[in-house]
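1. Got a sequence here, can you build the structure:
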Amino acid sequence: MGIDPARGTGPAGEADRVRATGPESDLAKESDRVVRWLPVVGLLGRLDGVGTQQALDVLVSAVVRAQSASPRPPYGAPLDGCRTAVLSAAYLADEADVYLGQFRETDTRLRTSRAFGIRGWTVLALVDTFLSIGWFTEAETLIQEAAAEATVLRLPRLQADLQAQALALQALRGTVPPEPWLTPSVWRGVCLDENRATHARLLRARGLASIGLGDWDGGWRHLRELFTADGSPLHPVLSPRNIAELAVTAQRVGRSDEVMPVLTRVRAAQGDRPSTRMTLLLHHATALVDPDEDAEQHFHLALVNHEANRWPWERAHARLSYGIWLRRCRRTREARQQLTTVLETAERLGAGALAASAARELRASGAAPTPDTSGLLAQLTAQQRQIAQLAARGLSNREIGEQLFLSPRTVGSHLYNVYPKLGISRRQQLRDLLQDR
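-> Presented below is the predicted three-dimensional model:
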């Protein structure tokens, strides 16, 4: 009844197994014609000077021209089908955040026209994106709405995917309920061998839920199943996006060496120009499990690219690992700086599990688990307090930014907001005010 956006052109632009799913219908036939154009995105995206937007524009033009000779159904299936395919390709190339507004607009149009057959698979990509960028409230709303539609229309596979995404959301928020987590009657209607995207979402969700309940061995077991014994991905797109989570779990249970074959395969599959998101995840994983690499250098490479701010949860996750590494190296002041930033990001996103981990590590480093609520600093956010204290010690905006992996402009913006809260107007006053704190 549409396109499974998780089976298609991978982040490196290689054509994969892309096929329509569900019973034959006018929408399914339309989608089948659109699918044949998906590899064009990968080919165009690899040409120097041709951006993703241009590639998508060319793809849209080509598909629309191909359809112009035939009558268009009144509900707009050809154009919506083409647009859905294009946006799905952007999602597969880790550019879904850039086109998030278009994704949401298309979803609204499909919902208004009650074209849930094709919209259902678009929803899965949209929820994945919401989860990855920390829009948890939006993800919850969309999951609930789509699950109700899928139940009415009796779409067990879509119900299964949405249940897996709902469980992942609970794990990220730190609100995992006791088992059973899933509805058996729904999953009995799904063949995981034939639906690897569903299987991958399920394994990640169960892995995160196990970790959330303190079962690290269970978390390792589920996340490791995202890859075969020789390191091949269960799913070519969704599995590699979990490489950092797998590395974190492996380090926790003492099985880091078992991740190296997986990491090697994922690196090779991404090629010389991985997406910003995959670059972040690969450096994070390498810092944790590759004994032949400089761990701190890879932590820096994971965090230094400010474009990675588009993936705030994953960047904060890497920063948490760096903070833990610094603490174990007895560099407690630097560790606290990183962990405080993690805590503030997690609290802003509503990522309860990440916030709890950061608070535990702050306690282990000798710092208070929550911001100090006494005195003048109580008015500031955790990151503003960090920046103010570093500025009071005489560090420049650039030096502060280098320590906290922020741009000098962002540091200056924070200080601009800090001064009126503290009743001062100059940097020298900041030093006088906070020099003993």
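2. drop to CA atoms for contacts and neighbour counts, all remaining ones
-> OK.
3. Pick out the residue nearest the middle of the chain.
-> Nearest residue to the geometric centre of the chain (Cα atoms, centre = their mean): residue 132, 2.5 Å.
4. Can you tell me the element it falls in?
-> Using DSSP states H and E, residue 132 sits within helix 116-133.
5. contacting residues around that helix?
-> Under the contact criterion Cα atoms under 8 Å, 6 or more residues apart in numbering, helix 116-133 has outside partners 1-6, 27-28, 81, 84, 88, 91, 96-97, 103-104, 107, 110-111, 136, 138-139, 142-143, 146, 149-150, 158, 161-162, 165, 169, 310-314.
6. What is the neighbour count of residue 203?
-> Residues lying near residue 203 (other Cα atoms under 10 Å) number 22.
7. does it really touch residue 220, like I thought?
-> No - at 10.2 Å, residue 203 does not count as touching residue 220 under the criterion of Cα atoms under 8 Å.
8. related to what we said a few turns ago, out of the contacts of helix 116-133, which are inside helices?
-> Mapping the contacts of helix 116-133 onto helices (DSSP state H) picks out 27-28, 81, 84, 88, 91, 103-104, 107, 110-111, 136, 138-139, 142-143, 146, 149-150, 158, 161-162, 165, 169, 312-314.
9. what number of residues lie near the residue lying closest to residue 338 once chain neighbours are set aside?
-> Spatial nearest neighbour of residue 338, excluding adjacent residues (Cα to Cα, 6 or more residues apart in numbering): residue 323 at 5.3 Å. Residue 323: 29 surrounding residues under other Cα under 10 Å.
10. Next, the second sequence, to be compared with the first:
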Amino acid sequence: MRELATVLNVFDAVQAGRGGVLAISGQAGVGKSRLVQEAVGRHGMDLRIITTTGAQFEAGLPYTALQQVCAPLLEDLGSLAAAHAEALSRAFALDRALPGRPMADDGFLTLGVGVQALLARAAARTPVIWVVDDVQWIDEASARILAFVARRIASTSAGLVVAARDDDVLASFGGASLRLAGLPDPEARDLLTAAVGTPLDPRVRDRIVAEARGNPLALLELPHAISTAGLVGGYGCPPHQPLPETLEAEFGRRLAALPEASSMLCLLAAAEPTGEAALLWQATARLGIPAAAGTAAEATGLVSFGAQVLFRHPLARAAAYHGGSDAQRRAAHRALADVIDPVRDPDRRAWHLASAATGPDEAVAAELARCADRARARGGAAAAAVFLEQAAHLTPDPRQRAGRLLAAAAAKRAAGWVPDATALLAEAARDPRDARQVALTEVLRARLAFDLRRDPDALMRLLTAGEHAVAVDAVLAREVLREAYAAVVFVGRYGTPDAGSRIAAATAVLPPVPEPSSRDLLFEGLFTERLDGPAAATAVLRRAVDRYTEEPASRYTLGDLWLACAATLECWDENAFREVAHNQLRAVRDSGAISSLPVALSYRALAHVYEGQFAEAQRLVDESHRIAADLGTPAMAYVDVTIAAWRGDQAAVEQIAAVATADATVRKEGRLLTAVEYARAVLLNGLGRYGEAMDVSARAALLDEVAFRTTVPGEFIEGAVGAGRVDLAVSAVQRLRRAVAGATDRDWAMGLLSRCEALVADDADLAEQRFQDAVARFSRTTLLTELARTQLLYGEWLRRAGRDAPARTALRAAYESLTALGAGAFAARARRELTAAGGRPRHSAARAGARLTDQERQVALVVAGGATSKEAAGQLYLSPRTVDAHLRSIFAKLGVTSRRQLAEALRRADATDRVPDRL
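-> So this is what the prediction gives:
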């Protein structure tokens, strides 16, 4: 069976020390759990298998699923680093198990690394497989940590098998994928006949098979809903319903036939997420349920009572829970709350108390609010939102309820649950609110609008909300006005002319800040730059950037996320840009603020682009697109189109640019248009189509937008000089001098200025001096793309001056660097120039082949053997999208354009590695 072989391959790989991930999807009852059980059975005692199953009613309780898979490994907790052990103990409410260890504000990253370390230690002794079924129902906090670990277990003897009904739910885990379909009709008919044990009327049989759609569980369970006589005679077939509801109804019918005590025992077992048997029996004693009640319950075949209480299928558990009355469910939760230790597990106890409440209860609501604080401290924005929402609905005081609803809405927004946040704001608006709460409602609505659209209308909503907040909350007003300014930058050329002056006027009436924070300095600098020019703002921006690079990631505020990166670019500080982008991405991941991830990922990717790491940049961009699609927010196409341009992928640039331009024009997001114009200019300059590069970047060059001063002028000037419009280039160089006036100590700024001055110089000695200065300055930076471009331009200038020998040296250095980076169009341009100068370039495929990473080489070999991306992903335990991202880098490095060329290119690269290069 192919499906079983796929699972066994993962198990075999883990046993051999190659960790892997397998994501199994398929409708309820299709056989996902059975498939994994069969694989477990075949491996016997060779692997340590730890399983857990998600359940609908525990999804709001953070880290439930994670605790279940980690619990058997906690024997190694004491051997972990202190920060990791503390993060795990806090997440699982084990703080008392580690007396004397200080509490710290651990975030998502610390917990993720701690879980990874815990798993690795256990796997070093015996290979470990975590099996997580019904992932669509596990809590968000557990899902994020498991996905984090999944991407980092390739070098361990550990594996993760995740199963869910939908492919989308499993996308974040990566790894190989397996989609289970229903049984073919012949096999379905055989299974149904065996389940009934009696010959069936063919018409009845075929109808049941058709309604079951090949689902094995339906074929086994549906006959119990109809008498044998009905089946044989053609009567009693149930009406068509969605399959899960049909199965749950059948499970419910069987459970309803139980004695009352047994039925209540099943409900109680279903209500407790952990399935902890000892806890269950304590709760049954409180409810007066005799132990003998379990015998009748087990006789249904739907539940078993051992060391852990297990239901045959999650739908059986759902049936047991929903089959009781509201009063019975409340009684079950109350009994469970009574027997849970409030010190050891306060969050789970509070969750049961909330489920047991019959009406508003401030004591329970306050405890839930404290749960939210604990969840937030652990990086659980999603869990905090759930607790706050529950707390609000149990709060008796209307004004306090409105405050908790607003806090829940803010947490939902941070977690990326926009529809839920919108609904909570509408609910809060129905309660009486004070002036600050009214202002906060308006602010949250404006923020959600800008998250979804990033257009001028959303900008004006932010601006208006900030102006209204001035009179009631200076701190909130200052924060929102800053966001409005960030929105002005985003909207760019489509912005309202008076937006800047309105922000300035509203900010001017706010009380001064006695000790400016990094955020205060950042916005003071950016606003000064907007009003008075770059030179006037340099000192303040430099102080802001220094603060951001000195502060730990945990101190970063999400409100100024991308503008802090923009400030580093305004200071021409590539090292600070990389550091701030890295730290802000870490801060976003730690906080669980999913809605901010697309922007954070994009800026970190851009830092990789500047350093010529296109494959790594593409990986982050792909993640950004996936998250934006999940959130329903506009995709961040800024870096995607830039990567394609640097790689010289004309088709990709035009495709991305067309979609992004149409989208940006409709939404009026001017900054995106500038990014597209810059990327197209990069591509066109690489192709040597200078006039088109000049034309496409002309407007962006004149706009002189924040964070584009480091890139756009160079493209416009190179295009203008190449097109013979030196007059336009000279004017642009003058503007560039003004832009770098406050950054004379930065090699990036002065290197670009020297290069551009060399291009327009009419004196040969001055031009050469400027080129050499530019090469020297870029050599002191990490900006490998800029260094290679400068060497190319210098070599071209030397060749046109008739100095072929030094031209060959510069052009060969440019060609080799650009080829190694994967900058396809520029590498081809350098190759043409080197050949014209009388040089013989090394074969790009051979030269670059040696620079393939180990994983790129594995991908190349598998694909060269004829595998599709999906097949390669299955063999290498990667996702198909990751394989495609690697292929883009491989194609650029090997200088090929199709999969058919890979085998020969790899052979040439291997042959060249064995022959000394005589050039």
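11. ok so, going back, per the alignment, the residue nearest to the centre of structure 1 corresponds to what in structure 2?
-> Residue 132 of structure 1 maps onto residue 610 in structure 2 when the alignment is built from TM-score structural alignment.
12. show me the contacts for residue 621 of structure 2.
-> Residues counted as contacts of residue 621 of structure 2 (Cα under 8 Å, 6+ apart) are 601, 602, 605, 639, 640.
13. Looking for the alignment partner of it in structure 1.
-> Using TM-score structural alignment, residue 621 of structure 2 lines up with residue 143 in structure 1.
14. mind checking how far that match is from residue 125 of structure 1?
-> Separation of residue 143 of structure 1 from residue 125 of structure 1 (Cα to Cα, to the nearest Å): 11 Å.
15. And for residue 26 of structure 1?
-> For residue 26 of structure 1, the distance to residue 125 of structure 1 (Cα to Cα) stands at 22 Å.
16. Which residue of those two possesses the greater neighbour count?
-> Neighbour comparison, residue 26 of structure 1 and residue 125: the larger count goes to residue 125, with 20 against 13 (by other Cα under 10 Å).
17. What residues of the helix or strand in which the residue nearest to residue 338 of structure 1 is found count as buried?
-> Following DSSP H and E, one finds residue 323 of structure 1 within helix 312-328. By neighbour count on 16 or more other Cα atoms under 10 Å, the buried set for helix 312-328 of structure 1 is 312-327.
18. Quick one: the residues in structure 2 that it pairs up with.
-> Per TM-score structural alignment, the counterpart of helix 312-328 of structure 1 in structure 2 is residues 784-800.
19. Contacts for the matching stretch, please.
-> Stretch 784-800 of structure 2 has contacts (Cα under 8 Å, 6+ apart) with 610-612, 755, 768, 771, 774-775, 778-779, 804, 806-811, 813-815, 817-818, 821, 826, 830, 833, 837.
20. compared with structure 1, how much does it deviate?
-> Comparing stretch 784-800 of structure 2 with its match in structure 1 after superposition yields a mean distance of 1.0 Å (mean Cα distance after the TM-score superposition for structure 1).
21. quick one: what's aligned to residue 119 of structure 1 in structure 2?
-> Checking TM-score structural alignment: residue 119 of structure 1 goes with residue 597.
22. and if you look at residue 168 of structure 1?
-> Using TM-score structural alignment, the partner of residue 168 of structure 1 in structure 2 is residue 642.
23. residues in contact with its match?
-> Listed by Cα under 8 Å, 6+ apart, the contact set of residue 642 of structure 2 reads 653, 675, 676, 678, 679, 682.
24. Would you convert these into a markdown table that also reports secondary structure, neighbour count and distance to residue 158 of structure 2?
-> Formatted as a markdown table, the contacts of residue 642 of structure 2 follow (DSSP: H, G, I helix; E, B strand; the rest coil; neighbours: other Cα atoms under 10 Å; distance: Cα to Cα, whole Å):
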| residue | secondary structure | neighbour count | distance to residue 158 of structure 2 |
| --- | --- | --- | --- |
| 653 | helix | 22 | 40 |
| 675 | helix | 24 | 42 |
| 676 | helix | 29 | 43 |
| 678 | helix | 29 | 44 |
| 679 | helix | 30 | 42 |
| 682 | helix | 31 | 44 |
